[in-house]
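Visitor: Here is a sequence with its predicted model. Questions after.
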Amino acid sequence: MSPATAALPSATLRAVLARVAAIPELRPTYEKFLDLDSVTLTDLPVLTKETLAGALDGVVRQARSRPHGAYVYGSGGTTGTPRLSLVPTGMFVEDITRHWQPLAPDDVLVNFNTPGRMWSSHNFFNAVAHYAGAVTIPLGAVADDELADWLDFVDQLGATALDATPSQIARILEFCASTGRPLPAFRKLLWTGEGYSKRAAEVTRRLMPDGRLYGVYGSTESWVIGVNEPDCPTDTFHVVPYQHVEIEDGAVLVTNTHPESINPILRYRIGDLGGFVDCPCGRPGRALRISGRDDPQLKFSSILLLPTDVTEVARAVPGVRDVQLVLFRHGQPDERMEVRLLTEPGTPREELERLVHQRVVTQVYKLGFAVGSSDRLAVRAVDELVTSPQTQKTPLVVHAGTAAPTPVAPARDRH
């Protein structure tokens, strides 16, 4: 029976419960269950992102007493209050690759995931290649004006596989198509970080019809929950044995049972909706199908962020009365965000736009690093915000469909 549907053994649950209850910030919630003769998962509360964030100090202290090392990774927030996660430096990769083997010793992997700023995917795929005995080119993200030269370089090294977000994969494939450059000899595409959008899937099928897709699903806090292979739909994942998944009112709850787990992942509400299905790949047991999000986070430029992370930074700038985020071509490789401002009368608009842009890209954790110096994030002062004609409410986030916005250069680049 699949680990997603099997009952969690009592001894395993007791071990996870004891580890979580040892964290001072969580002890009042969980210690009462330790003395019960019988306890099941459904007896325990659901762990939220806010509760997990509040236990960070205790998690760090517990990590410092362990015999193995730990990485600190970030999952969002601002520079003042980043949302952080601790993962053992082994990243469970040895366990994961027993059940998911996307690479072979003769592969050459180009790692397009961005390193630094406490991002986790770059390190993860380097480790996956290490356990496979493959060659790794730890390249990181590459701008369009450098892409041709770097693709020539990886061609010379005989690259056979790449890892990136689906948005990056689509961008690389479309770059080759638009410039007439032959694709490198990639035969495998490893992906994570966001769902494989319809746009990315269409581009992949059209430009790389023989490419084999290998994905992983999880979060920075819970780490890898499930794996996906070429014969699996891209929204369907086979749960790895050290994770236990429940579905409660459509929401995905996960418990990490690995003895090296540092984060107290016990009935953690990951923020996705899903259900159990039979995967057409034929692997035994039920698989987890992800159908959408159940929290207010949004995915932009391959990172998760709370809209309030952006709007609160912008509202703190003197002269700003109100803020609204407008997303153009959301979920597409060329998606853009416009931060619209209502300003106090008499406030110099261009100066305020420049200041808000500078604050947002430096204080909203990861966002500035993700958009770089591109025009994917713009700030614009407007006379009025978008209001719903039905409710007369002003939404925090507006999805502007597929139309491109009026070009507005990042304020810091204007003269």
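Guide: Looks like it came in fine.
Visitor: okay, CA-based contacts and neighbour counts for the rest of this
Guide: Will do.
Visitor: before we move on, what SS does the residue positioned nearest the centre of the chain have?
Guide: For the chain, the residue nearest the mean C-alpha position is residue 193 (3.9 Å; Cα atoms, centre = their mean). Under DSSP: H, G, I helix; E, B strand; the rest coil, residue 193 falls in the coil class.
Visitor: okay, now the one to match up with it:
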Amino acid sequence: MLHTAATVPSLRAKYAHLLGLSRPVSLSEVPVLTQAEYHETVRQLLENPRHRQGAILSAGGGTLTHPELSMLPDDMFAPQLLARWKPLGNGDVVANLFPAGRLQSAFHFFNVYAALCGATTVPIGHLNDDELGQWLDFLENRGVTALAAPSAVIARVVRTAVASGRALPWLHKILLSSSGDVTGTADLVGRHLPQAKIWALYCSPASGPIGHNTPACPADTFHVLPHQYVEVEDERLIVTNTHADSTFPLLRFQTGGLGELVTCTCGRTEPTVRLRGHSGAALTFRSRTFEAAELVALACAEDDVAEAQVTLVNQGTAEEQLCLTVRLRPGVPADEYTCGWIRSQVLGRHLTLRGAVDEAPDSFEVIAVDRLSGAAMVGGAPALVIAEEAPDSLFRYEEAS
């Protein structure tokens, strides 16, 4: 794996001191691979024709100018997952509500995986709130037994069912895929749709599925797949993908997640990890994880913006909201046109935020403020703030005109 990884020009120096050793190399001697190094590796792999066949390219964040691209084999490790995790069977009909497009890989993955299970797939993709009720009736009439969707979409399904008096007795299985904690959605399902059982995956765009759980497991706890080796250093999750079919040897990759190694209450003995959020200024918003600094940079690229900050309000709840607060340059009016333009530019250029906002248009707003939160701190205002309410504003803008 070291020799193969060292064929990438940007990584030769990183692994050079280990390549000439006459003794076996301990994994702990291998330096951690950062996300920035991995994304540069993918860029270089794309420039090499030998690495262009049989792979799926996806984006775990970033912008159109600086995308955070990942590359997985075309089966996306679905056969390896099937040997350990099989929530679906021949009699199941699963509706796939993951967004299809914008370099998001989960939609393709669940179509492939459901077919391997022998289930019938209804590949729908994104649904707006105003059409969700009618589609739930359609799914019932088609004999659907399972939903595959982001955690935030499942929460929308539950709220729609409750508001419209639908009990959804046909829904028996819910398949989630997330890079973060899905406990809030699990609690919501348990209260209102007790017949529906959750089967969840913990994934990283770079390594694919890392772990899985069943209805017998806590919602934040995942059993690690045999080809994934997980380490925990200062709560940081570090993953090595040892599968021979990997498009690239992923050695000690720093996923950005935080967690701990635990024993699951379900009684299974595989290595198990409990998630504890994300490191740095990473945030999970409506089942999508990205860096707050990406939105700050996009906002500050506009001439009218002096400073920007991201505020995540009511994190992990049904009322979760993302606020991009901007301090405008002198003389720039804090009005609908200015804030609406900033919102449209950020949404158009970010690779993952658009999908989340399509699902809930009022969940993202641009707010003009006199002063950013924590502006007096050493080093300036932080890129990300977690709060229980939105900042006070000179002007706020939600829907694009």
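Guide: Looks like it came in fine. Since the model is a prediction, treat every value here as computed from it, not as a measurement.
Visitor: what's the TM-score for these two chains?
Guide: Laid over one another, the chains give 0.92 as their TM-score (TM-score structural alignment, normalised by the length of the second structure), with 397 aligned residues with a Cα RMSD of 2.3 Å.
Visitor: before we move on, the earlier item: what's near enough to touch the equivalent of the residue nearest to the centre of the first structure over in the second structure?
Guide: Taking TM-score structural alignment, the alignment pairs residue 193 of the first structure with residue 178 from the second structure. Shown in contact with residue 178 of the second structure (Cα atoms under 8 Å, 6 or more residues apart in numbering): 150, 151, 200, 201, 202, 203, 287, 288.
Visitor: For residue 178 of the second structure, give its distance to residue 234 of the second structure.
Guide: 22 Å (Cα to Cα, to the nearest Å).
Visitor: what's the answer for residue 100 of the second structure, then?
Guide: 36 Å.
Visitor: Kindly report the same for residue 15 of the second structure.
Guide: 23 Å.
Visitor: Please pull up the equivalent of residue 113 of the second structure in the first structure.
Guide: By TM-score structural alignment, residue 113 of the second structure lines up with residue 128.
Visitor: Contact partners for that match?
Guide: Counted by Cα under 8 Å, 6+ apart, residue 128 of the first structure has contacts 93, 97, 103.
Visitor: Distance from the helix or strand where it lies to the middle of the chain?
Guide: Secondary structure assignment for residue 128 of the first structure, by DSSP states H and E: helix 121-132. When C-alpha coordinates are averaged (Cα atoms, centre = their mean, to the nearest Å), helix 121-132 of the first structure and its chain have centres 17 Å apart.
Visitor: same question, stretch 371-390 of the first structure
Guide: The answer for stretch 371-390 of the first structure is 23 Å, by Cα atoms, centre = their mean.
Visitor: What are the buried residues along that stretch?
Guide: Neighbour-count burial for stretch 371-390 of the first structure, counted by 16 or more other Cα atoms under 10 Å, picks out 371, 375, 376, 377, 378, 379, 380, 381, 385, 386.
Visitor: give the contact list for the last one.
Guide: Residue 386 of the first structure makes contact with 394, 395, 398, according to Cα under 8 Å, 6+ apart.
Visitor: aligned partner of residue 294 of the second structure in the first structure?
Guide: By TM-score structural alignment, residue 294 of the second structure lines up with residue 309.
Visitor: what's the burial count for that match?
Guide: 19 (other Cα atoms under 10 Å).
Visitor: again with residue 27 of the second structure
Guide: If we define neighbours as other Cα under 10 Å, then residue 27 of the second structure has 11 of them.
Visitor: ditto for residue 24 of the first structure
Guide: 15.
Visitor: And for the one 5 residues further on?
Guide: For residue 29 of the first structure, the tally of surrounding residues (other Cα under 10 Å) stands at 13.
Visitor: now residue 235 of the first structure
Guide: The burial count for residue 235 of the first structure: 17, using other Cα under 10 Å.
Visitor: Just list the residues touching whatever residue of the second structure lines up with it, thanks.
Guide: With TM-score structural alignment defining the correspondence, residue 235 of the first structure maps onto residue 220 in the second structure. Going by Cα under 8 Å, 6+ apart, residue 220 of the second structure touches 181, 182, 183, 274, 275.
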